[in-house]
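Give me coordinates for this.
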Amino acid sequence: MTYKSIFAPGLFEGQTIMVTGGGSGLGRCTAHELAALGAHVVITGRSQEKLDTVLAEIAEDDGSASAYSCDIRDEDAVRATVAAVVQERGRIDGLVNNAGGQYRAALKDISTNGFQAVVRNNLTGTFVMMRETYTQWMQEHGGAIVNIIADIWGGWPGMGHSGASRGGTWTLTETAACEWAESGVRVNALAPGGIASSGFDTYDEAGTRWIQEKAMPVIPLKRFGTEAEISAGIVYLLSPAAAYVTGTCLRVDGGTPNWRGGWEIPPGGKTEPFLGFHRGSIPRILQEDPTART
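The predicted structure follows:
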């Protein structure tokens, strides 16, 4: 089986595209689609074991990829990784800033260290990746950057530290889109809503219960999204079809931010999920709740 992308074969032939957090979840799926479309994909992450697994998968599917173990919180490591990619590949045409993380906690319970750790990972790490990719290659050659944020509209109770960092990434995206336009660099964001990825299985019992009982019922389209639906949005923003798109955010969220609580979402209304990722699977916690399956 191969990736069932809706985009034209060979779309990114000859290009090198970096995907941070490429060892699992959305990053893994995106790396597979980009490789299937002809790109050489450079995946980064903290777990070499996970990166090696994805490399083996892409090779088995006749794609081209390489991997660098890199913690985006380490400025020197990021600078060295970008330099190594430029030296090895001679170019960086696209960057997908996907790496990040958070945990559920009320603001009153978040320690200063915990808050700073999430901001350092989600916001500062993204900034350093953007800056180094721009100054080491894209400033002179152009390119496209996609920053993955989240459904932060109206605040994010229970994840205030992540909402703050993702909101910062959004304004960072807008700023870079303006400042770097003269170099032919497009910078956009993509905000996933509830997506059925392996990340769902990292939540504790309370988080799992919230996903199953609270999150899905308030999605107007009455289902979670798929990894392939996120990847398709990323591919569009990287593609020539988005040549006049910069400084914007593509929401892929089933309409969730549009619900304000005053309207009872009726049953039904599901759209058919796009299941392009041939190696994708339904997270364990959704398998346990058939009503929440995509």
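
When you work out contacts or count neighbours from here on, use the C-alpha atoms and nothing else.
OK.

Contacts only, for the residue nearest in space to the middle of the chain.
Nearest to the geometric centre of the chain sits residue 98, at 3.7 Å (CA atoms, centre = their mean). By CA atoms under 8 Å, 6 or more residues apart in numbering, residue 98 lies in contact with 19-22, 26-27, 147-148.

And the contacts of stretch 173-181?
139, 147, 185-189, 246-248.

Which members of these are positioned in strands?
147, 185-189 (DSSP state E).

Kindly indicate which of these lies nearest residue 225.
In terms of CA to CA, no member of the ones in strands among the contacts of stretch 173-181 lies closer to residue 225 than residue 189, at 17.3 Å.

Would you check that residue 59 makes contact with residue 65?
Yes - look at residue 59 against residue 65 with CA atoms under 8 Å: they come within range, at 7.5 Å.

more neighbours, those two?
Between residue 59 and residue 65, residue 65 has the larger neighbour count (other CA atoms under 10 Å), namely 23 against 15.

three-state assignment of that one?
Three-state call for residue 65 (DSSP: H, G, I helix; E, B strand; the rest coil): strand.

so where do the strands sit in the chain?
Using DSSP E, the strands of the chain run over residues 16-20, 40-45, 64-69, 94-97, 143-148, 185-192, 249-252.

can you list the ones you listed in TSV and add distance to residue 202?
Output for the strands of the chain, formatted as TSV (distance: least, CA to CA, whole Å):
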stretch	distance to residue 202
strand 16-20	19
strand 40-45	17
strand 64-69	21
strand 94-97	20
strand 143-148	19
strand 185-192	17
strand 249-252	21
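
which one of these lies closest to residue 219?
strand 249-252 (11.6 Å).

packing partners for the closest one?
On a contact count with 3 or more CA pairs under 8 Å, 6 or more residues apart in numbering; DSSP states H and E, strand 249-252 meets strand 185-192, helix 227-238.

how about this one, so we can line them up?
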Amino acid sequence: MAEKQVQSRYAPDLMAGQVALVTGSGSGMGRATALEMASCGARLALFARRKEPLQETAEMIRAMGGEAFVVPGDTRDEKSVEAAMLKIKAHYGRLDVLVNNAGGQYIAAARDITNKGFEAVIRNNLIGSWQMTRAAADHFMFENGGSIVFVTAISTRTALTGFAHTVAARAGVTGLMKTLAAEWGEYGIRLNCVAPGTIKTEALGRYPIPPEKWHELNRSVLGRMGVAEDVAGTIVFLASRLGSFITGEDVYVDGGETLHMGHDARDMIHPDMFQGRQRGDGKNE
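Take a look at the predicted model:
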């Protein structure tokens, strides 16, 4: 496997001495976050259901001179989560940062989603995040403080047809985060959400949408799709001492995609108006 060289935007000692657990760190935004944190001096605990992708991420971290500990497990299984925390305690003796990145969903019209399918997505995205968060707090953070970052989606602010189940789950995560931030601040625990827009990762290939169509669907005002490193950089900022006075926040990493929630006069009235710099009353500037 080819090595991936990470050029961090942060100081190499930003997270020195800290231990960070990243769920879903075998690929995509989870892997990018683990690599970014390792480049900042953090020691990583890598968590996901499949061991092989985690081993690949661990090899990449070690090739950078970092330290990584592979902890396979399932966020949906309370016993699995508990076992992971005990392994991290035995291996590192501490946990300072938790990134709840693991999740998943499928495309389906709301009328076609079964109760079982809806429950499965809620368990994957909401209950799994809660179980990891509660366990990390119980084992480490109520005593020593810490930072928890949830990866959600911009659909918590908008609507995303075909994904009623995951929109409900992600909105639940956001509400959970804000409530816990208010309750747990006294313990020195900070909690925040990062909500990505359209991000170009291998996960896009799981949906029946041609790659070129994603570029058409992307509504970033910056003229490009986001990449995993865009999200990872924001997570590191919030999780590290750089974000030490930020808690209860929902940060959107979408290239301005949600700016299109309002009406766009370029589409509604006359597209050429904005190219020719004409005024709305018909008088030229």
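
Kindly indicate the member of the ones in strands among the contacts of stretch 173-181 of the first structure with the most neighbours.
residue 187 (30 neighbours).

Could you list which residues are in contact with the counterpart of it in the second structure?
By TM-score structural alignment, residue 187 of the first structure lines up with residue 191 in the second structure. When the contact criterion is CA under 8 Å, 6+ apart, the partners of residue 191 of the second structure are 147-150, 177-178, 180-181, 247-249.

swap the cut-off to 7 Å and go again
147-149, 177, 181, 247-248 (CA atoms under 7 Å, 6 or more residues apart in numbering).

Residue 42 of the first structure -> the second structure?
Using TM-score structural alignment, residue 42 of the first structure pairs with residue 45 in the second structure.

Could you report the neighbour count for its match?
Around residue 45 of the second structure there are 29 residues (other CA under 10 Å).

ditto for residue 135 of the second structure
Residue 135 of the second structure, neighbours per other CA under 10 Å, totals 18.

for residue 59 of the second structure, same thing?
Residue 59 of the second structure: 18 neighbours (other CA under 10 Å).

That one matches what in the first structure?
Aligned partner of residue 59 of the second structure by TM-score structural alignment: residue 56.

Which stretches in the stretch 151-294 of the first structure count as helices?
160-179, 205-210, 227-238, 284-287 (DSSP state H, counting those that start in this stretch).

out of those helices, which comes closest to residue 121 of the first structure?
helix 160-179 (8.6 Å).

If you compare the directions of that closest one and strand 185-192, what angle comes out?
Counting by axes from the mean of the first three to the mean of the last three CA atoms, to 10 degrees, helix 160-179 of the first structure points 150 degrees away from the direction of strand 185-192.

Superposed on the second structure, what's the mean shift for helix 160-179 of the first structure?
Helix 160-179 of the first structure differs from its equivalent in the second structure by a mean of 0.4 Å after superposition (mean CA distance after the TM-score superposition for the first structure).

Show me which residues of that helix are buried.
Judged by neighbour count using 16 or more other CA atoms under 10 Å, the buried positions of helix 160-179 of the first structure are 160-170, 172-174, 176-177.

try stretch 233-253 of the second structure
233-240, 243, 246-253.

picking that back up, right, so of the helices and strands packed on strand 249-252 of the first structure, which gets closest to residue 71 of the first structure?
strand 185-192 (21.1 Å).

Now that closest one on the second structure. Mean distance?
By mean CA distance after the TM-score superposition for the first structure, the fitted strand 185-192 of the first structure averages 0.3 Å away from its aligned residues in the second structure.

returning to that earlier point: closest to residue 117 of the first structure out of the helices of the stretch 151-294 of the first structure?
Nearest of the helices of the stretch 151-294 of the first structure (CA to CA): helix 160-179, 9.1 Å.

correct me, but residue 153 of the first structure touches residue 258?
No - with contact defined as CA atoms under 7 Å, residue 153 of the first structure does not reach residue 258; the gap is 9.4 Å.

Residue 122 of the first structure: which of the helices and strands packed on strand 249-252 of the first structure is closest?
strand 185-192 (13.3 Å).

what separates that closest one from the chain centre, distance-wise?
Taking CA atoms, centre = their mean, to the nearest Å, one finds the center of strand 185-192 of the first structure at 10 Å from the center of the full chain.

End to end on stretch 201-216 of the second structure, go ahead and measure it.
End-to-end span of stretch 201-216 of the second structure (CA to CA, to the nearest Å): 16 Å.

same check, this time on stretch 151-168 of the first structure
13 Å.

repeat for stretch 194-204 of the second structure
End to end - CA to CA - stretch 194-204 of the second structure spans 19 Å.

what's the answer for stretch 67-81 of the second structure, then?
Using CA to CA, first and last residues of stretch 67-81 of the second structure are 21 Å apart.

Please identify the buried residues of it?
In stretch 67-81 of the second structure, counting by 16+ other CA under 10 Å, buried: 67-76, 78, 80-81.

Let me have those residues in JSON lines, extended by distance to residue 39 of the second structure.
Below are the buried residues of stretch 67-81 of the second structure laid out as JSON lines (distance: CA to CA, whole Å):
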{"residue": "67", "distance to residue 39 of the second structure": "10"}
{"residue": "68", "distance to residue 39 of the second structure": "12"}
{"residue": "69", "distance to residue 39 of the second structure": "15"}
{"residue": "70", "distance to residue 39 of the second structure": "17"}
{"residue": "71", "distance to residue 39 of the second structure": "20"}
{"residue": "72", "distance to residue 39 of the second structure": "22"}
{"residue": "73", "distance to residue 39 of the second structure": "24"}
{"residue": "74", "distance to residue 39 of the second structure": "26"}
{"residue": "75", "distance to residue 39 of the second structure": "26"}
{"residue": "76", "distance to residue 39 of the second structure": "29"}
{"residue": "78", "distance to residue 39 of the second structure": "31"}
{"residue": "80", "distance to residue 39 of the second structure": "28"}
{"residue": "81", "distance to residue 39 of the second structure": "26"}
